[in-house]
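**Q** structure of the sequence below:
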Amino acid sequence: QTAGKMAFAASALSPLSFRIKLFNGQPCQLPSGLQIHAWNLPTYAKCSVKLPTMAQFHEPPKVKMHMNNIREKLWEVIPESVKDFPWKKAEDISQQKLLIVGQEALKWSLIALFALSSVSDVIYSISRNKELMIPLGLFVGCIVADFLKETSQELKGRGLSQNLLGIGCFFVLVKIISTYFLVQGQIFLSHVANGGLMQVMWLWKSLLEKQDREDRESSLLENASTAMNAEG
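**A** Predicted structure coming up:
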């Protein structure tokens, strides 16, 4: 009976232990009149976090405001002649000049690459005792390039520059494919590609000269018409 009473008392006290809030060093009074002291028990701390408001999110930082003030002061110090300078037009002109320089650099790089490739093909042909393939391949390449130019202009009617670009890509592809053939076929096709590319570059040069001549003539006509209107 005594063991049963002790078990009952323990079972009666155990639920109470989960309902009691213990504080460090504070005595706790149980319903039965018993006191317990809780030492080195974890305590609970109440803390509050102040979240920023929406206005504070949209408020610019001090560094940004300081930089804006410096920029405004510098703008006030700048002379009016500098402010009135056409910076947008100067930017457009500089971009056009850089584009022209890039085109010239690309053009001469491709020409140098083509020259080195042609010289290597000639040396390879001589080393293989296939010297007769050199003039034959160049002649066939020039004929094929002229034929493709005339045919492309009749079929599509596009500008000559676009047609020459397509023909040049075709001969570059022929030069790449020639590496998969045997010695004789490789030598012949490589010189055909070289002849075609030479003809394309010659036609391109003639086209640029024609365009420059037309531009000069049109500019002269515009200047003459402007002078006549000014006199009238």
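
**Q** can we go C-alpha only for contacts and neighbour counts from here?
**A** Fine.

**Q** next one: the helix or strand hosting Leu165 to chain centre, how far?
**A** For Leu165, the element it lies in under DSSP states H and E is helix 160-177. Relative to its parent chain, helix 160-177 has a centroid offset of 26 Å by Cα atoms, centre = their mean, to the nearest Å.

**Q** here is the second sequence; please produce its structure so I can put it next to the first one:
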Amino acid sequence: MALKLNASAVYSLQSLHMDMAANQPCDPKKLSISHIVDTATSLWNTTPRPLKTFPWNKTLNHFIQLVVDLVLAVIRFLAIPVFCTTSITEMSYCAHERKLYLIPLPFLVGVAVAGVLHNAALESSSYLKYAEVPWHLIALLTSFALLKFPGPYYPYWGRIFIPHMANGAILRTLWLLFLWFQKPQKPPENNHVDSVADSPKIDMVS
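**A** Modelled structure (predicted):
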């Protein structure tokens, strides 16, 4: 009699466990994501119309532009003091190691590398010649700055050559930026040709 009761108890426990497993969701992540999506949809549907028609994307773009302008302003005012301070530190290290006479060599190499990369970028894309923002020069400046700042962590000869090569490249890039903003921005030749083609012809009556 006891064995029958134990068997029935085990059977009932197994059936209860199966029912609980059947009632559990198969993928909790999917259900949670669908629940979040449904909640967001219901909230959006109950949102007043003025909030729906508000130009959120335009406001976000203006906010991002404001943040970028502030960051660029801070970088512009701090770049020269930081550059001068780090350059003096690097020169003092070379003087301490009695390698001060080697500074012009990596400096000239950096100047040449920046010029070669600038010309290669202009040859690879004709739109850069007439772009309002010289993104290729900004990318070069950022790359050489990232190459310069880990200077104390380079090996011995790396601490002597790499920072000064980056200094030469940074100064050449800054000079190219200065020349870029000084030159008059001309429209592309294709646009000029298209404007001439689209303009109506005037018949000269003699």
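
**Q** can you give me the TM-score here?
**A** After superposition, the two chains reach a TM-score of 0.50 (TM-score structural alignment, normalised by the length of structure 2), with 119 aligned residues with a Cα RMSD of 3.0 Å.

**Q** circling back to that earlier point, tell me what the helix holding Leu165 of structure 1 is packed against?
**A** Packing partners of helix 160-177 of structure 1 (3 or more Cα pairs under 8 Å, 6 or more residues apart in numbering; DSSP states H and E): helix 133-155, helix 183-231.

**Q** between those helices, which gets nearest to Ser14 of structure 1?
**A** Checking those against Ser14 of structure 1 by Cα to Cα gives helix 183-231 as the closest, at 97.4 Å.

**Q** picking that back up, mean neighbour count added to the helices and strands packed on helix 160-177 of structure 1, as CSV?
**A** Below are these laid out as CSV (neighbours: other Cα atoms under 10 Å):
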stretch, mean neighbour count
helix 133-155, 17
helix 183-231, 16
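
**Q** so which of the ones you listed comes closest to Gln96 of structure 1?
**A** Nearest of those (Cα to Cα): helix 183-231, 17.3 Å.

**Q** what angle separates that closest one from helix 160-177?
**A** Interaxial angle, helix 183-231 of structure 1 versus helix 160-177 (axes from the mean of the first three to the mean of the last three Cα atoms, to 10 degrees): 160 degrees.

**Q** what angle separates helix 183-231 of structure 1 from helix 133-155?
**A** Going by the same axes, to 10 degrees, helix 183-231 of structure 1 makes 50 degrees with helix 133-155.

**Q** could you point out which element follows the helix or strand containing Ala79 of structure 2?
**A** Ala79 of structure 2 is part of helix 56-96 when elements are defined by DSSP H and E. Downstream of helix 56-96 of structure 2, the first helix or strand assigned by DSSP H and E is helix 104-124.

**Q** report the separation between Ile36 of structure 2 and Arg49 of structure 2.
**A** Applying Cα to Cα, to the nearest Å, the value for Ile36 of structure 2 to Arg49 of structure 2 is 22 Å.

**Q** er, Trp180 of structure 2 I mean
**A** 47 Å.

**Q** these two - which one has more neighbours?
**A** A count of neighbours by other Cα atoms under 10 Å puts Trp180 above the other of Trp180 of structure 2 and Arg49, at 16 against 10.

**Q** secondary structure element holding the more buried one?
**A** Trp180 of structure 2 belongs to helix 156-182 when assigned by DSSP H and E.

**Q** for that helix, name the packing helices and strands.
**A** In terms of contacts (3+ Cα pairs under 8 Å, 6+ apart), helix 156-182 of structure 2 is packed against helix 56-96, helix 104-124, helix 135-148.

**Q** tilt between the longest one and helix 156-182?
**A** So that's helix 56-96 of structure 2. Going by the same axes, to 10 degrees, helix 56-96 of structure 2 makes 130 degrees with helix 156-182.

**Q** pretty sure Ile160 of structure 2 is touching Cys94, no?
**A** Yes: taking contacts as Cα atoms under 8 Å, Ile160 of structure 2 lies within contact range of Cys94: 6.4 Å.

**Q** starting at the chain centroid, how far to stretch 106-114 of structure 1?
**A** Counting by Cα atoms, centre = their mean, stretch 106-114 of structure 1 comes out at 24 Å from the chain centroid.

**Q** repeat for stretch 183-190 of structure 1
**A** Centroid separation for stretch 183-190 of structure 1 versus its chain: 39 Å, with Cα atoms, centre = their mean.

**Q** what's the distance between Ile36 of structure 2 and Ser42 of structure 2?
**A** Between Ile36 of structure 2 and Ser42 of structure 2 the computed distance is 10 Å (Cα to Cα).

**Q** for Phe144 of structure 2, that is, sorry about that
**A** Separation of Phe144 of structure 2 from Ser42 of structure 2 (Cα to Cα): 50 Å.

**Q** which one's more surrounded, these two?
**A** In terms of neighbours (other Cα under 10 Å), Phe144 is the more surrounded of Phe144 of structure 2 and Ser42; the figures are 21 against 11.

**Q** the residue nearest to that one when sequence neighbours are not counted: how many residues sit nearby?
**A** Nearest residue to Phe144 of structure 2, sequence neighbours excluded (Cα to Cα, 6 or more residues apart in numbering): Ala166, at 5.3 Å. Per other Cα under 10 Å, the neighbour tally for Ala166 of structure 2 reads 28.

**Q** hmm, Ala166 of structure 2 is touching Leu141, no?
**A** No: in this structure, Ala166 of structure 2 is not within contact of Leu141 by Cα under 8 Å, at 9.3 Å.
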